[in-house]
Structure formats: C-alpha cells, structure tokens
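Novice: I'd like to go over a predicted model; first the sequence, then the structure.
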Amino acid sequence: APATLPRPVDQFVGQHDAHIIPAGLPGAGNLLVFDNQGTAGYPSVPLGLISGSRVLEIDPVTQQIVWQYSAASSRQPGWAFYSSFISSARRLPNGNTLIDEGMNGRFFQVTASGENVWEYVSPFLGKAPGSDAISNWVYRALPVSYDWVPQGTPRSETAVIAPTAALQPTNASR
C-alpha cells in the first residue's frame, strides 16, 4: 500500500530532472524529482526485489513528501515502473504529471490519484551511447502547448479506448 502523505523526505538516489514546479501550475513552489532508486547510502541500502522508480513532489519549506507516484500508485508491481538512469517528470496545467521512464522510451501521464490516463512507447531506435546496443532511450520529455505545433501541420485527435482486462479461468488445475 502507498505510504501516508505528507511524510518526511526519505532516502532517494539517482534523482533526475529536479526542478521547482513553476508558478501557475498545481504544486507551484514544490520540488518535483524523478527518483531512479537503487543501491545507495552508507551503509548501502539495496534496491528491493520488487522495487521500482518514483516521482516525488517535495515541499522544500516543510521538507515533506506531499505527493508521489510509483507503480503501486497504479496498482502495479514495483518493477512495472523502473528506470535506473535518465528520465524526467513534469507537472501539467490540469494537475496531471507527465513522466518519462527514460531507459524504456516510455512516456505516460498520471492523475494526482495515480490513474494512468495516457501512455506512449517510442518506436524510434538508435545506437545507445558507449556501446553497439540499439535502444529507444529518451533522456527527457517536456510538455508543449498544442498551439506550439505550426499552423498548417496536419493533426487530428482520436480517443483511445483501453481494453478491459478480463481474467479467464485456466485449466491449470487439471
């Protein structure tokens, strides 16, 4: 179960895209940070077996975590949201948060209550830095206004209806 909020800031490591939420956005003045999580501290605290990454919103005055997102926020196992490097998180005008799970090239948007309302996995592959591996890594995702798209650019919107997850009985017990 997700931890009670607000609560004191706990240990985080591998933080990315730490920034103050700008004026005019929900949470303005708070620090938003992508917490990769991982082994850290002295003595070292290892990443748990089912742990994953988090996005933290911290009130810098009270030094309290006032909002967080982890896979548990969307009722998923911890490993369903994890990036050991790169990544970002940005607050949107509607109060949702745009998250870039960088090492997986995955962008998604969550509500304040943790509902995943939009997701995209980049199909664009390229050579990963420092190796011959091919990857869809994305360092950072930044929201832009819909009006930013140049006039005359073809664009359309189509609602995506998520499939219902139906659990089917199996014959495994036979």
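Specialist: That came through, no problem. Residues are numbered from 1 along each chain as shown.

Novice: CA only for contacts and neighbour counts going forward, please
Specialist: OK.

Novice: just the element for the residue most central in space within the chain, please.
Specialist: Geometric centre of the chain, nearest residue: Ile99, 3.6 Å, by Cα atoms, centre = their mean. Secondary structure assigned from DSSP states H and E places Ile99 in strand 97-101.

Novice: I'd like the next helix or strand past that strand.
Specialist: Using DSSP H and E, the helix or strand that follows strand 97-101 in sequence is strand 106-110.

Novice: not counting that following strand itself, show me its contacts.
Specialist: Surrounding strand 106-110, the residues in contact under the criterion Cα atoms under 8 Å, 6 or more residues apart in numbering are 96-101, 116-122, 138, 141.

Novice: same thing but at 10 Å, please
Specialist: 69, 73-74, 81, 83, 87-92, 95-101, 115-123, 136-138, 140-141 (Cα atoms under 10 Å, 6 or more residues apart in numbering).

Novice: counting neighbours, which of those end up buried?
Specialist: Buried residues within the contacts of strand 106-110, defined by neighbour count using 16 or more other Cα atoms under 10 Å: 69, 73-74, 81, 83, 87-92, 96-101, 136-138, 140-141.

Novice: isn't Val8 right up against Glu57?
Specialist: Heads up, residue 8 is Pro, not Val. No. Proximity of Pro8 to Glu57 does not meet the contact threshold set by Cα atoms under 10 Å, at 11.5 Å.

Novice: before we move on, the earlier item: what angle do the strand holding Ile99 and strand 106-110 make?
Specialist: Taking axes from the mean of the first three to the mean of the last three Cα atoms, to 10 degrees, strand 97-101 and strand 106-110 form an angle of 160 degrees between their directions.

Novice: what packs against strand 97-101?
Specialist: Contact analysis of strand 97-101 by 3 or more Cα pairs under 10 Å, 6 or more residues apart in numbering; DSSP states H and E lists strand 31-35, strand 54-59, strand 88-91, strand 106-110, strand 116-121 as its packing neighbours.

Novice: one step back: just to check, the residue nearest to the centre of the chain is in contact with Val121?
Specialist: No. Ile99 is beyond contact range of Val121, at 11.7 Å (criterion: Cα under 10 Å).

Novice: next up, a second structure to put side by side with the first:
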Amino acid sequence: GSTGGQHGKGGDILWRWGNPAAYGQGNEDDQVLFGQHDAQFMPNAEGIRISVYNNGIGRPDGNYSTVDHIDVPLDANGGYPDLSDQGIQPQIAAWTYPTAPDFSFYSPNISGYTLLPDGNHLICEGAEGRFFELDSASNLVWEYVNPISNMGPLTQGNNPIQNSVFRVTSVPASHPGLAGRNLEPGDPLELNPIPSECTLDLEDGKAPQTPIVWPNPTCSMLNIGNLNSVIPTKIEILNSTGQTHWTTSATNEITVDVRFWSPGMYVAILQQVHSDARPATSIIIKFLVQ
C-alpha cells in the first residue's frame, strides 16, 4: 500500500460516502447523495460530522432536496478505520431535514447548509434564492427570499425570478472583520417595499401611514391606499418621459382606471403635508402598466 502522510496512507482515499456503486461496494439502489453541494466537516464526540445540502436531482422517487448529517467514526488514533470488509459506514445519514420527501423544497444545483454553533441550521435553497434558519427542533426561525435578480432589484409582491443564490454564510457580529463597521440595517433592497410594521414614528399620537399602490404590475385598475384620512395627499403620476399623466388629491383609498394607458413604467409621487411645521413628505412609487 501507499506510505507517508499523517496516517501512513500516502494520499490514498481514506473514506467516501454517497454512491457505493462508484467504488464497487454497492449498486444504484444504495445511492443516497444526488448532486450534493457545500459539504462541511466538523468534529463531534465520536469522530467527524459532515453536513451537506443534498440537492436531490435524479432521485429514483422524484426530485426533492434534503439537508443531511453524516456521522463518521474515527479510530483511536483519529484516523478512518479499515472498513474494507464491512462496506462504507455509516449506511444512512444520522439526521435529515425534512424527514419526509417535500417536493416543494428543491434546488437542482448550487445551494448550501451550515450547522450553526448554537445547534440551529442555516439553509440556502439556491435555485429559489431562498435562505432560512431552523432551530434545533426544526422549527422555522426566519426566512428570506433574495430580491435581486440578474436584471436588478425586484418589486416586492411579484414572483421572484432569476434570483438564485450560490450559498449563504453566517458571520457573527463579533467577527474581527466587522470591527468598526456600521451594522445598522440599511434601506430595503426590493422596489416598492411593503411598509414595515416594526417602525414606529408617532405624529399627533398616531402612527404615520405610508401610501401603497397595488397590484403592481397592473393592466386594468390601480389602487392607491393607506392615505392620511385627515390631511389630503396630493397624487401626481408621471409617465416614462417625466410628463404629468394624471393628478388628484385624496384622503381615502382610490382606484384609477388604467385600461387605456400606454403600457410602460410610471411613477406615482404622493405628497403628504404634516400638521406641524415640518416640510411636506414626498413618497415615490414606481409601477408598471402592462
């Protein structure tokens, strides 16, 4: 056999797992990894734990993804034991999410998975541009869908397309590379973001209202709502050349008939006047007429 190296193996393959037919220790029925990505090795009590995003493309029972833990035993010297007469061990993953096939959870390529220090799971469903965190009991903690496509930012509320993400990495706020950097949240990445219900900026004892327009895009009717019910909001809509196309003032939700408008991008400028000495606030919202 080969010599040299930390365990006297001289560059030999020490251990492999996922498709025994490829190395003469099984057949196609024994395959458990299908197009996997982002394998990460971590020490555990008995040896090494490998976490991996198992993309699932080409599974015999259909295409669906899982994230898996594989616990690899090590010998007393910290090396891989000789399992040539036992086949590759272990035969199954120690932990899998989801526990039953979920065909809505699927990314045929890219993607990633990290077991976090606190036992939570950070998962990137790459082709869908979706990443989320599970707690140790597999309960959803949060999720986020990437709003940036190949063509730029997407409009919130539209179905995201071409927004794939290769993988995500968790970086703690205490990381030395973040020292001295501003970690305050910035503006939303998506266009026309839905107003956050977590922001509170009181005026006259009432939470402010942020106008919204929907649906976007539209081909028939455009709704403009969440207006100040006391002080009129001036509404001016500009066409793609910057010319005023339509204007009004309103204190309640209105509906605009755009069936005969030329298709294209429009800009709604909604100007709100405050009850105190502050200058008027203008909110700009882009929308598409199809």
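Specialist: Perfect, I can see it now. Bear in mind that the values here come from a model prediction, so they are computed numbers and not experimental data.

Novice: quick one, what contacts the residue nearest to the centre of the first structure?
Specialist: Counted by Cα under 10 Å, 6+ apart, Ile99 of the first structure has contacts 34, 54-55, 69, 87-91, 106-110, 119, 140-142.

Novice: please confirm that Asn109 of the second structure is located within a strand.
Specialist: No. The assignment for Asn109 of the second structure is coil, going by DSSP: H, G, I helix; E, B strand; the rest coil, so no strand is present there.

Novice: roughly how far does it sit from Ser65 of the second structure?
Specialist: Computed as Cα to Cα, to the nearest Å, the Asn109 of the second structure to Ser65 of the second structure distance reads 10 Å.

Novice: higher neighbour count, those two?
Specialist: In this view Asn109 of the second structure and Ser65 are compared by other Cα atoms under 10 Å, and Ser65 has more residues nearby, 28 against 19.

Novice: the more buried one -> the first structure?
Specialist: In the first structure, the residue paired with Ser65 of the second structure is Ser53, using TM-score structural alignment.

Novice: thought that match was touching Ala71?
Specialist: Yes. Counting by Cα under 10 Å, Ser53 of the first structure sits close enough to Ala71 to count as a contact (7.9 Å).

Novice: what about the strands in the stretch 101-250 of the second structure?
Specialist: Along the stretch 101-250 of the second structure, the stretches classed as strands by DSSP state E, counting those that start in this stretch are 112-115, 121-125, 130-134, 140-145, 148-149, 152-153, 212-214, 221-225, 233-238, 244-250.

Novice: which bit of the first structure covers the first one?
Specialist: Read that as strand 112-115 of the second structure. The alignment of strand 112-115 of the second structure onto the first structure (TM-score structural alignment) spans residues 88-91.

Novice: superpose on the second structure and give me the mean offset of the matching stretch.
Specialist: Superposed on the second structure, stretch 88-91 of the first structure shows a mean distance of 0.5 Å to its aligned residues (mean Cα distance after the TM-score superposition for the first structure).

Novice: what's the match for Val141 of the second structure in the first structure?
Specialist: Under the alignment by TM-score structural alignment, Val141 of the second structure pairs with Val117 in the first structure.

Novice: which residues touch that match?
Specialist: Contact analysis of Val117 of the first structure by Cα under 10 Å, 6+ apart lists Asn96, Phe108, Gln109, Val110, Thr111, Ala162.

Novice: out of the residues you listed, which end up buried?
Specialist: Of all those considered here, the ones buried according to neighbour count by 16+ other Cα under 10 Å are Asn96, Phe108, Gln109, Val110, Thr111.

Novice: the second one matches what in the second structure?
Specialist: Looking back up the chat, that one is Phe108 of the first structure. The alignment partner of Phe108 of the first structure in the second structure, by TM-score structural alignment, is Phe132.

Novice: skipping its backbone neighbours, what lies nearest that match in space?
Specialist: Taking Cα to Cα, 6 or more residues apart in numbering as the measure, Phe132 of the second structure lies nearest to Glu143, with 4.0 Å between them; neighbours along the chain are not counted.

Novice: so who does the one you found touch?
Specialist: Shown here is Glu143 of the second structure, whose contacts under the criterion Cα under 10 Å, 6+ apart are Leu122, Ile123, Cys124, Arg130, Phe131, Phe132, Glu133, Leu134.

Novice: also Leu122 of the second structure?
Specialist: Counted by Cα under 10 Å, 6+ apart, Leu122 of the second structure has contacts 112-116, 131-135, 141-143, 167-170.

Novice: and if we set it to 7 Å?
Specialist: Neighbour list for Leu122 of the second structure: Tyr113, Thr114, Leu115, Leu116, Phe132, Glu133, Leu134 [criterion: Cα atoms under 7 Å, 6 or more residues apart in numbering].

Novice: do the same with Ser111 of the second structure
Specialist: Residues counted as contacts of Ser111 of the second structure (Cα under 7 Å, 6+ apart) are His37, Tyr53, Cys124, Glu125, Gly126, Phe166, Arg167.

Novice: quick one: the aligned residue in the second structure for Val66 of the first structure from Val67 of the second structure, how far?
Specialist: By TM-score structural alignment, Val66 of the first structure lines up with Ala94 in the second structure. Plainly put, Ala94 of the second structure is 11 Å away from Val67 of the second structure if you go by Cα to Cα.
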